[in-house]
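Participant: for reference, the sequence and a predicted model appear below.
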Amino acid sequence: MKQNLSIVKIGGNVIENEAELQVFLQLFSAMDGLKILVHGGGRKATQMLEKLGLKPKMINGRRITDAESLDVIIMVYGGLTNKKIVAQLQANNCNAIGLSGADGNTIQAHKRPVKEIDYGFAGDVDGINEKTISDLLGAGLTPVFCALTHDLKGQILNTNADTIASTLAIGLSEIYETTLYYCFEKKGVLMNVNDEGSVIKHIDSKKYGQLLQDGIIADGMLPKLENCFKALNKNVHKVCIGDISMIDPTSKLFTTITL
């Protein structure tokens, strides 16, 4: 029987709120079983770029990672944010180890090809090193991945944290029964975007089709749900979406997604 493995992704809304981050890290540390944390940090990177007099470059809400931006992103993601989180997890008796995809060759990627838009040093994930990550878990360590990968040629790449989390869940599903948690600012997938309490507690393939047809799932939630079902179709056990309270074992208000 496979061991359970929880992979939890947090974004800038949690990282930017010091009090919320502290609560999250306490809840994460208390989670039973094997676990991995994946974090972004785009807002902090934007703030640092501006402090240094550099203008963040965005097209359609997506970051363009030029060479100057990449240096700052490596500093913020791989240094400032990652190490602060690791230190705080240690304070909560969670033996964490901070990683980028280059460390231990854990996550390989390639530079996104230039089509209509040149995204610069943005990485699209090719695969993960399941054995190294499993060895770390087996040694009692909790990996904390920032949103950086590498191309096996010495180049670090800025990579979407949601994609890293789902790729880890998919790759490690061969060894573990993986559950993927996406923590964001809402309580879950909402039936009514204006009603925070209208959480849809369970979505399967049939329900998903109906919600799409009725226009309930739209805009920014569309790519999130597409990502969830992609993971489920590649042997991830289940995906959960909600705010940080979702990882509290007493919580019942979040969305669980299964096939």
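Facilitator: Thanks, I have the structure now.
Participant: going forward, measure contacts between C-alpha atoms and count neighbours the same way
Facilitator: Fine.
Participant: tell me how many other residues surround Ser198.
Facilitator: 15 (other Cα atoms under 10 Å).
Participant: oh, that last question was meant for Val8, not what I typed.
Facilitator: Neighbours of Val8 using other Cα under 10 Å come to 25.
Participant: sec struct for it, please.
Facilitator: Following DSSP: H, G, I helix; E, B strand; the rest coil, we place Val8 in the strand state.
Participant: residues in contact with it?
Facilitator: By Cα atoms under 8 Å, 6 or more residues apart in numbering, Val8 lies in contact with Lys35, Ile36, Leu37, Val38, Ala165, Leu180, Tyr181, Tyr182, Cys183.
Participant: now the strands for this protein?
Facilitator: 4-10, 34-39, 57-59, 62-64, 96-99, 107-111, 123-128, 142-145, 148-150, 156-158, 177-183, 202-203, 238-242, 255-257 (DSSP state E).
Participant: would you turn those into JSON lines with distance to Gln210?
Facilitator: Compiled in JSON lines, those are given as follows (distance: least, Cα to Cα, whole Å):
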{"stretch": "strand 4-10", "distance to Gln210": "27"}
{"stretch": "strand 34-39", "distance to Gln210": "31"}
{"stretch": "strand 57-59", "distance to Gln210": "32"}
{"stretch": "strand 62-64", "distance to Gln210": "29"}
{"stretch": "strand 96-99", "distance to Gln210": "40"}
{"stretch": "strand 107-111", "distance to Gln210": "35"}
{"stretch": "strand 123-128", "distance to Gln210": "31"}
{"stretch": "strand 142-145", "distance to Gln210": "35"}
{"stretch": "strand 148-150", "distance to Gln210": "36"}
{"stretch": "strand 156-158", "distance to Gln210": "35"}
{"stretch": "strand 177-183", "distance to Gln210": "22"}
{"stretch": "strand 202-203", "distance to Gln210": "10"}
{"stretch": "strand 238-242", "distance to Gln210": "19"}
{"stretch": "strand 255-257", "distance to Gln210": "14"}
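Participant: try this one next to it:
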Amino acid sequence: MIILKIGGNILNKPDALAAALDYFAALEGPAVLVHGGGRKASEVIAAMGMEPKMIDGRRITDAATLEIVTMVYGGLINKQVVADLQARGRNAIGLSGADGNAVLAEKRPVKTIDYGFAGDVLGADGSLLWQLLDAGLTPVMCPITHNGKGQLLNTNADTIANETAIAVARARPEEQVSLRYCFEFPGVMHDIKDPESWIPELQPSSYAAFKAAGTIVGGMIPKLDNAFAAVAAGVGEVIIGDLPALQAGKGTRIIGGS
């Protein structure tokens, strides 16, 4: 059982997206695709005469922005990816968190920053996803969730992938679940300018040491925090890397333990 997350660096490049979908469509057995699309959303927001608002890499989602990201993520990107997978022989079905109550979230509480209609995930429905998979359908999940009371929310796609992996692992503990984050580097890097400096394996102690040394910083920290949370919750493995690394069985493998 494989869950693959692809982000904006892939979605915005037709050749890269085609290669990633070729890889995904060829996977044997049940699989779920999770996509982001923040860069495309920012382009559409700007084209409509608005200014994308970001703080520390996180989008401020006011009411107007929520309408646009819902159209971009749940409509334009999601349906194009579904159509592209159909063309590759993979019977895909697009989902937001509201569809089938797949992912329930709550509006992020205001502390020092008001992120607007940003959603923090409460949980995903692993049983629903297995029902779709058992029916021969491949879920393609976009980063729009809901609160169960009619409010849509904008949610980080890495978190969607993480919570989805945890949910399907808990729903069927006998299944081996692999969560794979496909991004622009061969793995977690010692030096992003050196493609050979990827770290083959991380466990909690080495992760803490790399953070303390300043090797792992910025946006990689929440991604890796999610990865370790998934392993701790029963996901069999988490691998982070670019498409060539994943195709070659490489990338950075996240494992539990000390």
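Facilitator: That came in fine, so what should we check first? All of these numbers come straight from a predicted model, not from anything done at the bench.
Participant: quick one: TM-score?
Facilitator: Superposed pair, TM-score by TM-score structural alignment, normalised by the length of structure 2: 0.94. Supporting alignment: 253 aligned residues with a Cα RMSD of 1.3 Å.
Participant: that older thread, the strands of structure 1: which one's closest to Leu190 of structure 1?
Facilitator: Leu190 of structure 1 lies closest to strand 255-257 among those, at 8.8 Å (Cα to Cα).
Participant: against structure 2, where does the closest one fall?
Facilitator: Across structure 2, the stretch matching strand 255-257 of structure 1 (TM-score structural alignment) is residues 252-254.
Participant: the matching stretch vs structure 1, average distance?
Facilitator: Here the mean offset of stretch 252-254 of structure 2 against structure 1 after fitting is 1.2 Å, by mean Cα distance after the TM-score superposition for structure 1.
Participant: give the buried residues for that stretch.
Facilitator: For stretch 252-254 of structure 2, the neighbour count (16 or more other Cα atoms under 10 Å) marks Thr252, Arg253, Ile254 as buried.
Participant: nearest to Ser205 of structure 2 among those residues?
Facilitator: Nearest member of those to Ser205 of structure 2, counting by Cα to Cα, is Ile254, at 11.6 Å.
Participant: what does Leu25 of structure 1 correspond to in structure 2?
Facilitator: Counting by TM-score structural alignment, Leu25 of structure 1 corresponds to Leu21 in structure 2.
Participant: redo the contacts of Val8 of structure 1 as TSV? Include distance to Ile59 of structure 1.
Facilitator: Below are those laid out as TSV (distance: Cα to Cα, whole Å):
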residue	distance to Ile59 of structure 1
Lys35	34
Ile36	31
Leu37	28
Val38	24
Ala165	24
Leu180	29
Tyr181	28
Tyr182	24
Cys183	25
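Participant: buried ones among those residues?
Facilitator: Buried subset of the contacts of Val8 of structure 1 (neighbour count, 16+ other Cα under 10 Å): Lys35, Ile36, Leu37, Val38, Ala165, Leu180, Tyr181, Tyr182, Cys183.
Participant: need the contact list for the third one.
Facilitator: By that I understand Leu37 of structure 1. Residues near Leu37 of structure 1 by Cα under 8 Å, 6+ apart: Ile7, Val8, Lys9, Ile10, Thr142, Pro143, Val144, Phe145.
Participant: if you set the cut-off to 7 Å instead, what comes out?
Facilitator: Residues near Leu37 of structure 1 by Cα atoms under 7 Å, 6 or more residues apart in numbering: Ile7, Val8, Lys9, Pro143, Val144, Phe145.
Participant: and the gap between the match of Leu25 of structure 1 and Val140 of structure 2?
Facilitator: Leu21 of structure 2 is 11 Å from Val140 of structure 2, where distance means Cα to Cα, to the nearest Å.
Participant: before we move on, what about Gly214 of structure 2?
Facilitator: Distance from Gly214 of structure 2 to Val140 of structure 2, by Cα to Cα: 35 Å.
Participant: of these two, who's got more company?
Facilitator: Each of Gly214 of structure 2 and Val140 has its neighbours counted (other Cα under 10 Å); Val140 has more, 23 against 10.
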